[in-house]
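> got a structure for you, letters missing:
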C-alpha cells in the first residue's frame, strides 16, 4: 500500500502514475517505466488503470507515495494521503483483436465493442491506441466495420435527447482553412425556429476548429444541463462536445490522431456520426470540400465517402444529406480563431467588407437545412436564410446564444508580430494551397494562440501586381513568428499565372 498524491501534470486523455525509484514496491515487484498498473482503494472498488512513470526527484515524490496525473486522480475520486493498493494491470484482452486488424483481418461488431470498452477504461496506452488507428488506416475498414465502430463509440458515453422529432445539424469534414460556416448557419436555423443543438470539435490538425473560434465569443465548455437550458431558450447552441461526454472514446482516439496528423476516411465517418447520433440529431447535412489540397482530392473519392456516410446513417436511423463543395481555396479571409470569428461577425452584421464567399456558402448550406422543415418547399431555403441574415435576426440570435452560454472577454493580447507576404510577379491568382496556408497559420501559433494566424487579401481570380500583399501572418511569440515566416518564404502557397482563371463553382454535386 502507498499514500495517494495528486501530481498537477495534465497528461491529456491518458492516465499516468508516478512512483519513486527507491520505493520498496518498485524494487520488490519489478515494476518498470511505461508498464500499466492498477490502482484501487482499500475496499477494492474505484480502480483506475495508469501508465507508470518512474521518478528520481525526492521533491516530486516520496518513496511511500503513488502520484497520479490530473485525469487519473479525478477518476479515482479519493483524497490525497488515502492508502491505495497497486498491482500490475492485466493486458487488455482486446489487444488480440488489434493484432488481427494489423494482420489485415476484418473485425466483428464484438471486436470493436471490446476495443472501445478497454480504451474508455484507460486499459490502452497511447502507443497501443496508435497501433489500432494505424492498423485501421493501413488495412482500411469495410463499411460494416465503420458501422460497428460508430455504434461502439456511441455506446461509450452519454446520449442527449431533445423535445421534437426534427433535430438538425451540419458538419464539414474539414481541410479548408477559414471555412467557419457553422457559426453563421446555427443562428440562421435557430432564428427560423428549428432545433440545432450544435456540438463542435476543437482543431485536430487545423489552425482552428469551430469550438476554438466560438470560444473567442462565448464559453463552449458548458455542461449537459446548461446545453439543455440554452437550446430550450434559443433553439440552438455552439458548444464543445468534449464536456458533454458524447462518444468519449472518439476524444481519446483524436488525442492520438492529432500528433500523428492522422485523419483516415473510415475513422472520420465513424467519428462524425458517433458524435452526431450521441448528440440526438435526426437530420444531418455534411459538407465534403473537394480540391487538390483539400482532404478529398477527387470527386470519385468524395462520392465513395458519401456512400459510406449514407450507409452508416441508414443503419443508425439518421437522415443524411451530403453536399460536395469546391475546396480549391480557403473560405473567408481569416485563418485562426480570432480572424475567423471576425469574419463570422462581419457576415452576421451585414458589413460591406464581409467575405462574400463565406456569406454565400453559409446561406446556401443553411438553405438546404431549412428545407428539412416540411413547411419549407424545395428551393425556398436560400431566400429564407438570406432574409434572416439581412433582417438582423441571425445576429440577434447569435447574441442571444453568446449571452446564454456566457460571454467571454479576451484573455490574450492581440498578436503584435505581423509579416506581409508579397507577390513576386504580376498576373492572376490561379491556385491557393490550403495545406500550406494551414501549416503557416499553425506555425504562427493558431489555435493555441487565438490571435495568431493568417489574413488573406487575395483569392483565386484576383488580378495582382508584383509587390502586392497576398496575405499577412500574425504571431504572438518570436519563435512562432520565425517558423511561420520561414515556411512562407520557402513556399507562399499561391500560384500566379498570366491568363485569367476559370471561376470555380461553389457546389460540385
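It's in. What you see is a predicted model, and the numbers here were worked out from it, not measured in a lab.

> From here on, just use CA atoms for contacts and neighbour counts.
Noted.

> the strands in the stretch 201-350 of the chain, which residues?
For the stretch 201-350 of the chain, the strands defined by DSSP state E, counting those that start in this stretch occupy 236-240, 283-290, 319-326, 334-335.

> Could you dump these into CSV and include mean neighbour count and distance to residue 28?
Formatted as CSV, those follow (neighbours: other CA atoms under 10 Å; distance: least, CA to CA, whole Å):
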stretch, mean neighbour count, distance to residue 28
strand 236-240, 28, 45
strand 283-290, 23, 56
strand 319-326, 19, 58
strand 334-335, 31, 55
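
> now the ones you listed in CSV, with distance to residue 12?
As requested, these are arranged in CSV below (distance: least, CA to CA, whole Å):
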stretch, distance to residue 12
strand 236-240, 16
strand 283-290, 29
strand 319-326, 33
strand 334-335, 25
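
> Name the single longest helix found in this structure.
When the chain is parsed with DSSP state H, its longest helix is helix 299-316.

> just to revisit the earlier point, closest to residue 428 out of the strands of the stretch 201-350 of the chain?
Distance to residue 428, taken as CA to CA, is lowest for strand 319-326 among the strands of the stretch 201-350 of the chain, at 18.9 Å.

> chain center to the closest one, what's the gap?
19 Å (CA atoms, centre = their mean, to the nearest Å).

> got the end-to-end distance for stretch 56-63?
Start-to-end span of stretch 56-63 (CA to CA, to the nearest Å) is 10 Å.

> swap that for stretch 109-129, sorry
With CA to CA as the measure, stretch 109-129 spans 18 Å from end to end.

> Just the buried residues of that stretch, please?
111-120, 122-126, 129 (16 or more other CA atoms under 10 Å).

> likewise stretch 217-232?
Buried, per 16+ other CA under 10 Å, within stretch 217-232: 217-224, 227-228, 230-231.

> just stretch 417-437 next, same as before
Neighbour counts over stretch 417-437 (16+ other CA under 10 Å) mark 417-419, 421-423, 427-437 as buried.

> what's the answer for stretch 300-320, then?
Of the residues in stretch 300-320, 302-303, 305-306, 308-313, 316, 318-320 count as buried by neighbour count, 16+ other CA under 10 Å.

> for stretch 433-451, same thing?
For stretch 433-451, a neighbour-count test (16+ other CA under 10 Å) marks 433-447, 449-451 as buried.

> now swap in stretch 489-503 and tell me
Across stretch 489-503, burial judged by 16+ other CA under 10 Å covers 492-494, 496.

> repeat for stretch 87-102
88-89, 94-95, 97-98, 101-102.

> do stretch 149-160 as well
149-157, 159-160.

> and the comparison structure, right after this:
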C-alpha cells in the first residue's frame, strides 16, 4: 500500500495516556484525497518505526498547514522530534482480530491465536475499543487454564526478562486485592529479604483500588527504576520495591490494566496472567499469593477463592513455578490508612515498631512473611513465624527497608493533605461490619490514588463500640471539590459502616 506525501510532526501536548492519537486539519488535502475522517485508524511511519493511531480532526487554526499533531504517548512511542517528516496511510488489516471475534462468540483460543492477539496489542495495533472487547470477552467467556497459560507466556515474551545469576530460588509475593489498607508487601519484603531471601518485587499501580504497592511506595521512595537500576538495587540489598512499567516487564499487561481500570474490571483469568507474567519476567520462581476472602472483598466466598487458587496452581505448574496460595480474612479494611500516603504511614509505623502501629497489619505481614520463609526452608509455620517476628521486632526489617529505599534514591518525608473532614457516627452501637468496596470507592472519590495525599484514616474497627459524634474516619483530599464530592458520597452511603444498635 502506498504512502501519502510527508507531513511535519508536531507535539500537541495532549496527554491521552497510552492511547495513540494523531491530529490533522479539517482542510487537509491528504484527508480529502484518502478519505480520512475522524476516528479513522491510520498507520504512521517515522523512519523505521510505525504506529497505528486514531485520527482526530481539528480546526485549521489549531495546526499549521502540512503538519500532523501527535498525542504525548504517540510521540514518545515513535521517538519523534519537532518537524520530523512522517508518512500516513490507512491502517493495514490486523489479522488477529479474527481470533478476537472468535473469542467474542465464546470459542476457546489456541496458543497461537492468544500469542498473536497479545503481540498485536503490544505493537499498538489494537484500539482501546478492541482491547476492551478482548478483556470483556475473556471475562465473560471464562478463559480456560490453557488459554491463561498461553496468555501468561505471551505477556512474558512481550518485554524484558530478568535472570539472576547464582540464585536458584527467587521469591515474590502478591495479594489479589479487594481489601483497603492491606499494604503488607513493603513489610513482608523487608522481613523476608532481611532473612536472606532474594525478592525482586515489582508492582503495578492500582487497578480498581485506592492504592497499589507502587502507589504507596512512590510517596516513600523512587519506584520508576530503569532495568539497570533495578538490578543494581537487588544486587545491593537482595530486594527491591519498584514499579514495573519503566523496566518493561510484561509491558502488554500495563496496556491491559489501563483499560481494566477504565472498565473497573479484574477477571480471574486476566488476573492470573497479569500476576504470573510479571513474576516470571522478574525472574521469580517461588511465589506466594495472598487471597483475602470476605462478603465485600474481591473474593466473596471460600469456594470462589478455591477456584482461583486452582487456576493459579494449574498455570504455575505449566510454567514450572513453585506457588503457594494462602486464604486470609477479608472481612474488613486492614490497618488505619486507605490511600497511598495514609497506607505509607501504617507501613512505617509497623516497621518502626511504633506504639500506634496497627496490630492487624503487623500480624498479617508476619504471617505472610513466615509463609515465604517456610517456602524457602521447608520448616513449619510454628518455626518461621517466631523467626519473622524476631526480624521485625529487633529492627532488622526496618533497617532493611531503609537500605532498599536508600538504594532506590532515598526515603522521602511524609506529607499532609491540605483538606480533611471528619466522618462521625450518628448513633450508639457496635461496629458490626464495614463495606470494603464502598470504603475503597469513598477513598477514590477523594482522589486516591492519582492524588497521593487523598484517602481515609479509620478510627474504628469491627467490634468497637461507638457513640453519636464519635469519629469513624477522617477523609483527606487535595482540593475542596474532591473533598465535598467524597463527603456527599459518604452521606448517601453511611451504612458502609454498619453500626448495630446496642441491646
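Arrived safely. Nothing here was measured: the structure is a model prediction, and the numbers come from that model.

> what's the TM between chain one and chain two?
Here the superposed chains carry a TM-score of 0.96, computed using TM-score structural alignment, normalised by the length of the second structure; 496 aligned residues with a CA RMSD of 1.5 Å.

> Just send the buried residues of stretch 489-503 of the first structure back as a markdown table, with secondary structure and distance to residue 481 of the first structure too.
Listed next are those as a markdown table, based on DSSP: H, G, I helix; E, B strand; the rest coil; distance: CA to CA, whole Å:
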| residue | secondary structure | distance to residue 481 of the first structure |
| --- | --- | --- |
| 492 | coil | 15 |
| 493 | coil | 17 |
| 494 | strand | 20 |
| 496 | strand | 25 |
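
> Just give me the neighbour total for residue 416 of the first structure.
For residue 416 of the first structure, the neighbour count with other CA atoms under 10 Å is 12.

> mind listing what the equivalent of it over in the second structure touches?
The equivalent of residue 416 of the first structure in the second structure is residue 418 (alignment by TM-score structural alignment). Applying CA atoms under 8 Å, 6 or more residues apart in numbering to residue 418 of the second structure gives the contacts 476-479.

> how about 10 Å then?
With contact taken as CA atoms under 10 Å, 6 or more residues apart in numbering, residue 418 of the second structure is in contact with 453-454, 476-480.

> quick one: secondary structure of the closest residue to residue 114 of the second structure other than its chain neighbours?
Of all residues not flanking residue 114 of the second structure in the chain, residue 151 sits nearest, at 6.0 Å (CA to CA, 6 or more residues apart in numbering). Put simply, residue 151 of the second structure is helix when judged by DSSP: H, G, I helix; E, B strand; the rest coil.

> Kindly indicate which of the contacts of residue 418 of the second structure lies nearest residue 60 of the second structure.
Using CA to CA, residue 479 is the member of those that sits closest to residue 60 of the second structure, with 36.4 Å.

> Which residue of the first structure sits opposite the closest one in the alignment?
That one, residue 479 of the second structure, aligns with residue 477 by TM-score structural alignment.

> Tell me the spacing between the counterpart of residue 86 of the second structure in the first structure and residue 36 of the first structure.
Counting by TM-score structural alignment, residue 86 of the second structure lines up with residue 84 in the first structure. For residue 84 of the first structure, the distance to residue 36 of the first structure equals 16 Å [CA to CA].

> ditto for residue 326 of the first structure
Distance from residue 326 of the first structure to residue 36 of the first structure, counting by CA to CA: 47 Å.

> how about stretch 121-130 of the second structure, aligned to which bit of the first structure?
Using TM-score structural alignment, the residues of the first structure aligned to stretch 121-130 of the second structure are 119-128.

> Please apply the same query to stretch 142-158 of the second structure.
Per the alignment by TM-score structural alignment, stretch 142-158 of the second structure matches residues 140-156 in the first structure.

> cool, stretch 298-307 of the second structure as well?
Aligned by TM-score structural alignment, stretch 298-307 of the second structure falls on residues 295-304 of the first structure.

> So which residues make contact with the matching stretch?
173-176, 263-265, 288-292, 305-306, 308-309, 322-325, 327-328, 434-435, 508-509.

> Go ahead and measure how far it is from the middle of the chain.
Using CA atoms, centre = their mean, the offset of stretch 295-304 of the first structure from its chain centre is 21 Å.

> now do the same end-to-end measure for that stretch.
End-to-end distance of stretch 295-304 of the first structure (CA to CA): 14 Å.

> Likewise for stretch 197-208 of the first structure?
End-to-end distance of stretch 197-208 of the first structure (CA to CA): 20 Å.

> how about residue 33 of the first structure, what's its match in the second structure?
Taking TM-score structural alignment for the superposition, residue 33 of the first structure sits opposite residue 38 in the second structure.

> Would you mind confirming that its match is in contact with residue 32?
No: taking contacts as CA atoms under 10 Å, residue 38 of the second structure lies outside contact range of residue 32: 11.8 Å.

> Can you pull the residues that touch both of those two?
residue 26.

> Show me which of the buried residues of stretch 489-503 of the first structure is closest to residue 236 of the first structure.
Proximity of those to residue 236 of the first structure (CA to CA) peaks at residue 493, which lies at 36.9 Å.

> Would you agree the closest one is in contact with residue 432?
Yes: between residue 493 of the first structure and residue 432 a contact is recorded at 5.6 Å, counting by CA under 10 Å.

> Am I right that residue 126 of the second structure is in contact with residue 97?
Yes: applying CA under 10 Å as the test, residue 126 of the second structure and residue 97 come out as touching, 8.6 Å apart.

> what is in contact with these two at once?
Counting by CA under 10 Å, 6+ apart, the shared contacts of residue 126 of the second structure and residue 97 are 117, 120, 134.

> Assign the first one to helix, strand or coil.
Put plainly, it is residue 117 of the second structure. Assigned with three-state DSSP, residue 117 of the second structure falls in the helix class.

> which residue lines up with residue 51 of the first structure in the second structure?
Residue 51 of the first structure maps onto residue 54 in the second structure, by TM-score structural alignment.

> tell me, how many neighbours does its match end up with?
Residue 54 of the second structure: 20 neighbours (other CA under 10 Å).

> ok, now residue 183 of the first structure?
As a burial measure, residue 183 of the first structure scores 23 neighbours (other CA under 10 Å).

> Next: the one 4 residues further on.
Residue 187 of the first structure sits with 30 neighbouring residues when counted by other CA under 10 Å.

> give the contact list for it.
Residues in contact with residue 187 of the first structure (CA under 10 Å, 6+ apart) are 193, 196, 234-238, 348, 366, 388-389, 393-401.
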